[in-house]
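Enquirer: Next come a sequence and a model predicted from it.
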Amino acid sequence: MRVVIAEDNVLLSAGVELLLASKGIEVAAVATDGPGFVAAVLRHRPDVTIVDVRLPPAFRDEGVRAAIQARRSRPGLPVLVLSQYVERVYARELLADGGGAVGYLLKDRVARVSEFVTALRSVAAGGTVMDPDVVEQLMSGRDRLVDALTAREREVLALMAQGHGNATIARRLVITENAVHKHVGNVFAKLGLPPDEGGHRRVLAVLAYLDSER
């Protein structure tokens, strides 16, 4: 697996590069700003990218803008975004095309090596991974979409947003996969996601409550 990183903090990018190398993951390039990242993506065509939300020159949302631009040039480009704080709008913007292959983690999650690498591989495979702290904040709001779900359905949606499949959700909640399948179906129905949306419905379910929090 080959990775392109967008991170202006040299120590952090060097640490991530060493961490990934220890797991047999190649870093093809490290960019320190948005334009450099987009150019590196087009040149190296990585399997997945890691992008800091805030990059030079203004340190606002340059990383996210660069990731969106790169996904326009390479539709479906897997992007794992790292952020210092929970910033819901950035998560929503990356999910907006409904195509998946997006992750949003807080930077301190990198220190949890196993979780970080698992999230990266999941995003590379087309999955959607949200940091548990982001999910907790999103689910804490009171709105009619979330209120329509039962407590168990809310738990299932939260785990879906973290990128977990039905088997893992079943283990986490100590219920059967058939029960998870039923709860997921109920979540889709209550959020108005019809069967013809296929595999993207898990992404759209996450997007639905991101929309409800705006």
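Expert: That came through, no problem. Residues are numbered from 1 along each chain as shown.
Enquirer: CA only for contacts and neighbour counts going forward, please
Expert: Will do.
Enquirer: From Arg121, how far off is the most centrally placed residue in the chain?
Expert: By C-alpha atoms, centre = their mean, the chain has its centre lying nearest to Gly103, at 1.6 Å. Here the criterion is C-alpha to C-alpha, to the nearest Å. By it, Gly103 lies 10 Å from Arg121.
Enquirer: Lys23 too?
Expert: 11 Å.
Enquirer: And for Asp108?
Expert: Taken as C-alpha to C-alpha, the span from Asp108 to Arg121 is 18 Å.
Enquirer: Same question for Asp47.
Expert: Asp47 sits 10 Å away from Arg121, going by C-alpha to C-alpha.
Enquirer: One more: Val48?
Expert: Distance from Val48 to Arg121, by C-alpha to C-alpha: 8 Å.
Enquirer: Between the two, which has more neighbouring residues?
Expert: Val48 (25 against 18; other C-alpha atoms under 10 Å).
Enquirer: For that one, which non-adjacent residue is spatially closest?
Expert: By the measure of C-alpha to C-alpha, 6 or more residues apart in numbering, the closest residue to Val48 outside its immediate chain neighbours is Pro78, 4.7 Å from it.
Enquirer: Quick check: that neighbour touching Gly126?
Expert: Yes. Using C-alpha atoms under 8 Å, Pro78 is in contact with Gly126, at 6.8 Å.
Enquirer: shared neighbours of those two, anything?
Expert: Residues touching both Pro78 and Gly126 by C-alpha atoms under 8 Å, 6 or more residues apart in numbering: Gly100, Ala101, Val102.
Enquirer: To which secondary structure element type does Gly98 belong?
Expert: Using DSSP: H, G, I helix; E, B strand; the rest coil, the structure places Gly98 in coil.
Enquirer: hang on, the earlier thing: counting neighbours, which of the shared contacts of Pro78 and Gly126 comes out on top?
Expert: For these, neighbours were counted using other C-alpha under 10 Å, and Val102 has the most, 30 neighbours in all.
Enquirer: That one contacts Ala125, doesn't it?
Expert: No. Using C-alpha under 8 Å, Val102 is not in contact with Ala125, being 9.9 Å away.
Enquirer: also this one, for the comparison:
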Amino acid sequence: MSGQLMEGRKCMRVMVADDSLLFREGLARLLTERGFDVIGLACDAAWLTSLVRRDPPDVVVVDIRMPPTHTAEGIEVARELRAGHPELGVLVLSQYVETHYAAELFDEMGAASGGGGRGYLLKDRVSRLDDLVAGVRRVGEGGLVVDPALVDALMRRRRTRDPVKELTDRERQVLALMAEGRTNTAIAKTMNVTVKTVEAHVRNIFDRLDLALTEDDNRRVLAVLAFLRR
């Protein structure tokens, strides 16, 4: 299966940082079995920083809460690493839905960094290996990955008037699937509708969020960011 996944694709280089030995080693083994080149493991932010400085990978997979304070070391080290390596992809794993950290990951870090991808997944997602593998690869290719549980939490937090609130239920569903990094074809299969229907929903989302077509901007990414920034 890993051969089918990686056939014709670059062997993506990954580092994993988590203070739990079992989780760290287990995740590294799963990624290796799926064809990724896991070139470094770290138990804390300082160790990860040292590894990245010596040999920058394509993606770092990092826990939000690590020693010594177990608060936001993962986000902080990700910000510092991205400042020195703008093309570095960062996939943050968390035990819980923490919207304020997610907003920092997608907003502040995105504005200050280059082409590296960003992602936020719950650790429970690791049990769904295909989702995890797709997420790591998408981040490594410069894309965005947002856990569906985070999308739901952000939607529930809406209190003031904003364009996202004006979306229909179907449009919000499409936007949520876009936030997961799904293509129009994949969204159509998930929603059991035609690709043309999805394309119409996507156009409506762009219109409601006032995202004009330009040569320089990716409107799918901008739509997700407009949603996350609130």
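Expert: Perfect, thanks for sending it. Everything numeric here is computed off the predicted structure, so don't read it as measured data.
Enquirer: that older thread, trace the residue nearest to Val48 of structure 1 over to structure 2, please.
Expert: Here Pro78 of structure 1 is matched to Gly89 in structure 2, going by TM-score structural alignment.
Enquirer: burial measure for that match, as a count.
Expert: Neighbour tally, Gly89 of structure 2, other C-alpha under 10 Å: 31.
Enquirer: try Thr99 of structure 2
Expert: Counted with other C-alpha under 10 Å, residues neighbouring Thr99 of structure 2 total 16.
Enquirer: At which residues are the helices of structure 2 located?
Expert: 2-6, 21-33, 45-54, 73-84, 99-103, 109-112, 129-140, 148-156, 169-179, 184-191, 195-208, 219-228 (DSSP state H).
Enquirer: Throw those helices into TSV and include distance to Asp63 of structure 2, thanks.
Expert: Output for those, formatted as TSV (distance: least, C-alpha to C-alpha, whole Å):
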stretch	distance to Asp63 of structure 2
helix 2-6	25
helix 21-33	10
helix 45-54	10
helix 73-84	5
helix 99-103	12
helix 109-112	16
helix 129-140	14
helix 148-156	16
helix 169-179	20
helix 184-191	28
helix 195-208	32
helix 219-228	20
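Enquirer: mind checking which of these is nearest Leu93 of structure 2?
Expert: Leu93 of structure 2 lies closest to helix 73-84 among these, at 8.8 Å (C-alpha to C-alpha).
Enquirer: now what about the closest one, what contacts it?
Expert: 45, 49, 52, 62-67, 88, 90, 92, 101, 105, 109, 112-113.
Enquirer: what do we get in structure 2 for Asn166 of structure 1?
Expert: Using TM-score structural alignment, Asn166 of structure 1 sits opposite Asn184 in structure 2.
Enquirer: Repeat that for Asn186 of structure 1.
Expert: Asn186 of structure 1 maps onto Asn204 in structure 2, by TM-score structural alignment.
Enquirer: The alignment partner in structure 2 of Leu42 of structure 1: neighbour count?
Expert: Mapped onto structure 2 by TM-score structural alignment, Leu42 of structure 1 lines up with Arg53. Applying other C-alpha under 10 Å, we find 12 residues neighbouring Arg53 of structure 2.
Enquirer: How about the one 4 residues further on?
Expert: Burial of Pro57 of structure 2, expressed as a neighbour count using other C-alpha under 10 Å, amounts to 22.
Enquirer: and it, what does it touch?
Expert: Arg13, Val14, Met15, Ile39, Leu88.
Enquirer: could you measure the residue nearest to the centre of structure 1 against Arg2 of structure 1, distance?
Expert: As judged by C-alpha to C-alpha, Gly103 of structure 1 and Arg2 of structure 1 stand 16 Å apart.
Enquirer: so stretch 200-210 of structure 1 matches what in structure 2?
Expert: Residue span in structure 2 matched to stretch 200-210 of structure 1, by TM-score structural alignment: 218-228.
Enquirer: ok now the matching stretch, how far from the chain's centre?
Expert: Centre-to-centre, stretch 218-228 of structure 2 and its host chain are 13 Å apart (C-alpha atoms, centre = their mean, to the nearest Å).
Enquirer: again, but for stretch 84-92 of structure 1
Expert: For stretch 84-92 of structure 1, the distance to the chain centre is 11 Å (C-alpha atoms, centre = their mean).
Enquirer: Same question for it: list its buried residues.
Expert: Within stretch 84-92 of structure 1, the residues that qualify as buried are Val86, Arg88, Tyr90, Ala91, Arg92, counting by 16 or more other C-alpha atoms under 10 Å.
Enquirer: and the closest residue to Met12 of structure 2 other than its chain neighbours, how many residues sit next to it?
Expert: Excluding its sequence neighbours, the residue lying closest to Met12 of structure 2 (C-alpha to C-alpha, 6+ apart) is Phe36, at 5.4 Å. Around Phe36 of structure 2 there are 22 other residues, counting by other C-alpha under 10 Å.
Enquirer: cool, and Asp130 of structure 2?
Expert: 11.
Enquirer: can you check Asn218 of structure 2 too?
Expert: Every residue meeting other C-alpha under 10 Å relative to Asn218 of structure 2 is counted, giving 11.
Enquirer: swap in Ala151 of structure 1?
Expert: 11.
Enquirer: which residue lines up with it in structure 2?
Expert: Taking TM-score structural alignment, the alignment pairs Ala151 of structure 1 with Asp169 from structure 2.
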